[in-house]
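**Q** Got a predicted model here, sequence first, then my questions.
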Amino acid sequence: MVEAWYMDESQEDQRAPHRLQPNRAVSLEQLRRLGVAYRRLDADNYETDPRLKEIREAENYSWMDIVTIHKDKLPNYEEKIKTFYEEHLHLDDEIRYILDGSGYFDVRDKDDKWIRISMEKGDMITLPAGIYHRFTLDENNYVKAMRLFVGEPVWTAYNRPADDFPARKQYMKFLAEEAQ
């Protein structure tokens, strides 16, 4: 089951949990108010899982692939890990389904504070277009994830600052409406 918390400001190893002391947990409802959607699925049977099929059809996730992030599996591993951890946004939703291993998605809250979302096997997350975020492995240094897209995949990340993009403006409007 997913767990999320506010992060400390340490610049040490990005793969460490970085929990505030005392811990400030973040609920699924708090994530939902940021536009982050979470589902728990059966990763052992993802190829035949009727629930995954339903989600893909309902959300129009017509394209998918599987990526393994590990030093022995991913070309240019060190460079990619640094790139994933740079704060950025996308113009489309980012959908990831963890099939094996674990890692962290960090998202900014409405006050620009980092929230760390611990993802493990069976967790599916949807980050809305326009949300500032980043990804890193945890201390296990391995994750296998399904990437899902509506239509052809768009891999472009826009590093912060990227506030002038329509997707960012739409996201900020969403946050303002959620606050009312």
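**A** Nice, I can see it. Just so it is clear, the structure is predicted and the values come from calculations on it, not from any experiment. Numbers count the residues shown, from 1 in each chain.
**Q** from here on, contacts and neighbour counts on C-alpha atoms
**A** OK.
**Q** Need the residues that contact the helix or strand Arg39 falls within.
**A** For Arg39, the element it lies in under DSSP states H and E is strand 37-40. Residues from elsewhere that reach strand 37-40, judged by Cα atoms under 8 Å, 6 or more residues apart in numbering: 1, 28, 31, 122-127.
**Q** so how far is the helix or strand encompassing Tyr171 from its chain's centroid?
**A** Applying DSSP H and E as the criterion places Tyr171 in helix 166-179. Relative to its chain's centre, helix 166-179 lies at 18 Å (Cα atoms, centre = their mean, to the nearest Å).
**Q** in that helix, what counts as buried?
**A** Neighbour-count burial for helix 166-179 flags 167-169, 171-172, 175 (criterion: 16 or more other Cα atoms under 10 Å).
**Q** Let me have the residues you listed in TSV, extended by distance to Arg15.
**A** Compiled in TSV, the buried residues of helix 166-179 are given as follows (distance: Cα to Cα, whole Å):
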residue	distance to Arg15
Ala167	29
Arg168	27
Lys169	30
Tyr171	28
Met172	29
Leu175	28
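**Q** so how far is the helix or strand containing Asp100 from its chain's centroid?
**A** Using DSSP H and E, Asp100 sits in strand 94-108. In terms of Cα atoms, centre = their mean, the gap separating the centre of strand 94-108 from the centre of its chain is 5 Å.
**Q** contacting residues around it?
**A** 15, 43-44, 46, 114-129, 131-138, 140-149.
**Q** hmm, try it at 7 Å
**A** 43, 114-128, 132-138, 142-149 (Cα atoms under 7 Å, 6 or more residues apart in numbering).
**Q** In helices only, show me the residues you listed.
**A** Of the contacts of strand 94-108, none are assigned to helices by DSSP state H.
**Q** Mind checking which of those land in strands?
**A** If you go by DSSP state E, the contacts of strand 94-108 have 114-120, 123-127, 133-137, 143-149 in strands.
**Q** got another, please set it beside the one above:
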Amino acid sequence: MTSGIEAWYMDESSEDQKLPHRLKPNQPVTLRQLEQIGVYYWKLNADIYENDPELQKIREEKGYSYMDIITIHPDKLPDYENKVKMFYEEHLHLDDEIRYILDGSSYFDVRDKDDRWIRIAVSKGDLITLPAGIYHRFTVDESNYTKAMRLFVGEPVWKAYNRPADDSDIRKAYVNSLRCS
């Protein structure tokens, strides 16, 4: 894992979700702080993703056997506006969320231990994993374009559990893991 990702605490503005929403002054979040809440990051060469030995090694080590590619752009994704709104609903999954940005840029927002939003800017070459049970959301930035590889352990699970889902076993396990770290 190398540094290169940019993350920060978000403001409370309800303005356009595609804007950066930085606090003034900016409050950056380090890679170490992200790791403490279970978010991991790799920087890879997206130009060679089809034959990248580094990506292959990560997939083998983590058991990411399923892969597909999604392009999020008004001309490429049917029902674009509704999908972007849906991705931005705060939710969790029963499995880790693994995304490798092949082109473009976007944001993942995650909740920290104190329930504050952290915005993570991702762009070409960024591979990010969000742990099962973490509340999060996704949005494109002002470019309105990102192309991402979605990775899963086994068959893909597309089910999102919108907040509140605090009583789910996976959420309880995630919160408990934060107490132990």
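**A** Received it, and whenever you're ready, just let me know what you need. This structure is a prediction, so every number in the text was calculated from the model and none was measured.
**Q** where does the TM-score land?
**A** Overlay of the two chains. TM-score (TM-score structural alignment, normalised by the length of structure 1): 0.98; 178 aligned residues with a Cα RMSD of 0.4 Å.
**Q** Narrow the contacts of strand 37-40 of structure 1 to those that are buried.
**A** So, by 16+ other Cα under 10 Å, the buried ones in those are 31, 122-127.
**Q** Any chance of CSV for those, columns distance to Trp155 of structure 1?
**A** Shown next, in CSV, are these (distance: Cα to Cα, whole Å):
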residue, distance to Trp155 of structure 1
Leu31, 24
Gly122, 23
Asp123, 21
Met124, 19
Ile125, 17
Thr126, 15
Leu127, 14
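**Q** Which single one of these is nearest to Glu79 of structure 1?
**A** Using Cα to Cα, Leu127 is the member of those that lies nearest Glu79 of structure 1, at 22.9 Å.
**Q** how about that closest one, what does it touch?
**A** Residues in contact with Leu127 of structure 1 (Cα under 7 Å, 6+ apart) are 35-37, 93-95.
**Q** Tell me the residue in structure 2 aligned with it.
**A** When structure 2 is aligned by TM-score structural alignment, Leu127 of structure 1 is paired with Leu130.
**Q** Likewise for Ile55 of structure 1?
**A** Alignment note (TM-score structural alignment): Ile55 of structure 1 maps to Ile58 of structure 2.
**Q** That match belongs to a helix?
**A** Yes: in this structure, Ile58 of structure 2 lies within a helix as judged by DSSP: H, G, I helix; E, B strand; the rest coil.
**Q** any idea how far Tyr100 of structure 2 is from the residue nearest to it when sequence neighbours are not counted?
**A** Nearest residue to Ile58 of structure 2, sequence neighbours excluded (Cα to Cα, 6 or more residues apart in numbering): Tyr64, at 7.9 Å. Applying Cα to Cα, to the nearest Å, the value for Tyr64 of structure 2 to Tyr100 of structure 2 is 12 Å.
**Q** How much space separates the equivalent of Ile69 of structure 1 over in structure 2 from Ser105 of structure 2?
**A** Correspondence of Ile69 of structure 1 to structure 2, assessed by TM-score structural alignment: Ile72. Ile72 of structure 2 sits at a distance of 10 Å from Ser105 of structure 2 (criterion: Cα to Cα).
**Q** Now do the shared contacts for these two.
**A** Each of 145-146 lies in contact with both Ile72 of structure 2 and Ser105 under the rule Cα under 7 Å, 6+ apart.
**Q** sorry, back to before: who are the contact partners of the match of Ile69 of structure 1?
**A** Each residue near Ile72 of structure 2 by Cα under 7 Å, 6+ apart is listed here: 145-147.
**Q** Would you reformat those residues as JSON lines and include distance to Asp68 of structure 2 and neighbour count?
**A** Formatted as JSON lines, the contacts of Ile72 of structure 2 follow (distance: Cα to Cα, whole Å; neighbours: other Cα atoms under 10 Å):
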{"residue": "Tyr145", "distance to Asp68 of structure 2": "17", "neighbour count": "19"}
{"residue": "Thr146", "distance to Asp68 of structure 2": "14", "neighbour count": "22"}
{"residue": "Lys147", "distance to Asp68 of structure 2": "11", "neighbour count": "21"}
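**Q** which residue in structure 1 lines up with His114 of structure 2?
**A** Not His; residue 114 of structure 2 is Asp. Aligned by TM-score structural alignment, Asp114 of structure 2 pairs with Asp111 of structure 1.
**Q** Which element, helix or strand, includes that match?
**A** Assigned by DSSP H and E, Asp111 of structure 1 belongs to no helix or strand.
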